[in-house]
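Novice: Give me the fold of what follows.
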Amino acid sequence: MSSPVKPPLNPTAKAFGARVRARRTELGWSQEVAAHACGVHWTYLGQVERGRRSPRVENILRFAAGLKTTPGQLMDGLPVPADRAQ
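Specialist: From the prediction side, this is the model:
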C-alpha cells in the first residue's frame, strides 16, 4: 500500500522548489546530476523540489551555484509567508 502524497510545506517552499526543478530541467539534468553539482543528496533535492523542505541560506547558495544561476533568480518575487503569532 502506498502512502499518501504529502503537500508542500507552504506556498513559498512550493514556488522555490518549482524554480529549482525548472532550472534543473532547463539544464537537462537528472536529480542525481543536479544534486551532485549542488553538493547535496538527491533525496534532499527532491524534497526541496516538491516543497517538502525549506532550505537554509547556505543550501540556497549551493543550489544557485550548482545550477549555474543566482540566488536572486531562485528567490526574487517568491510569495512572502504569512505572519505567525509571536
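Novice: contacts, neighbours, all on C-alpha from now
Specialist: Will do.
Novice: Can you show me the helices along the chain?
Specialist: Under the criterion DSSP state H, the chain contains helices at 11-27, 31-38, 42-49, 57-66, 71-75.
Novice: would JSON lines of the ones you listed with mean neighbour count be doable?
Specialist: Listed next are the helices of the chain as JSON lines, based on neighbours: other Cα atoms under 10 Å:
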{"stretch": "helix 11-27", "mean neighbour count": "19"}
{"stretch": "helix 31-38", "mean neighbour count": "18"}
{"stretch": "helix 42-49", "mean neighbour count": "19"}
{"stretch": "helix 57-66", "mean neighbour count": "17"}
{"stretch": "helix 71-75", "mean neighbour count": "15"}
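Novice: one more to put side by side:
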Amino acid sequence: MRSDLDFALLRSFAAELKSRRTELGISQEQLALRAEVNRTFVGKIETGKNQPTLAVIYRLSEGLECELSELLTSVIKRYRKEVKYLPKAKS
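Specialist: From the prediction side, this is the model:
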C-alpha cells in the first residue's frame, strides 16, 4: 500500500507535468508523440493514476524541452510544499 507521501509525490509530478505542458501550449497528444508514449498514458500520469518509470520521465522531460534535473527539481519543490500540510503520522 502506498503512503500519503507516495501519493503526494505522484500528485506533485502530475501537477508539474501538466503545468509545463500547458505553458508550452502543447496537447497531451503532442507530448505523447514527443515522448513516444500513448496519449492516454500521459493523461493518466497527469491525473496521478499512473506511475511512470524513470525512462518515461526522461522522455517526458525531453518532450517538454527541459532537462530531467530541472523537471525533477520543480517536482521536489512542489512536493515539499504539499507535505508541509499533510497530517503527521501517528507513532
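Novice: Now do the same contact list for the counterpart of Thr70 of structure 1 in structure 2.
Specialist: Taking TM-score structural alignment, the alignment pairs Thr70 of structure 1 with Glu67 from structure 2. Contacts for Glu67 of structure 2 (Cα atoms under 8 Å, 6 or more residues apart in numbering) come out as Ser61.
Novice: hmm, 10 Å instead?
Specialist: By Cα atoms under 10 Å, 6 or more residues apart in numbering, the residues touching Glu67 of structure 2 are Tyr58, Leu60, Ser61, Thr73.
Novice: wait, the third one sits on Ser74?
Specialist: No: using Cα atoms under 10 Å, Ser61 of structure 2 is not in contact with Ser74; the gap is 11.7 Å.
Novice: So what does Ala34 of structure 1 match up with in structure 2?
Specialist: Match for Ala34 of structure 1 (TM-score structural alignment): Leu31.
Novice: from memory its match sits against Asn38, does it?
Specialist: Yes: applying Cα under 10 Å as the test, Leu31 of structure 2 and Asn38 come out as touching, 9.3 Å apart.
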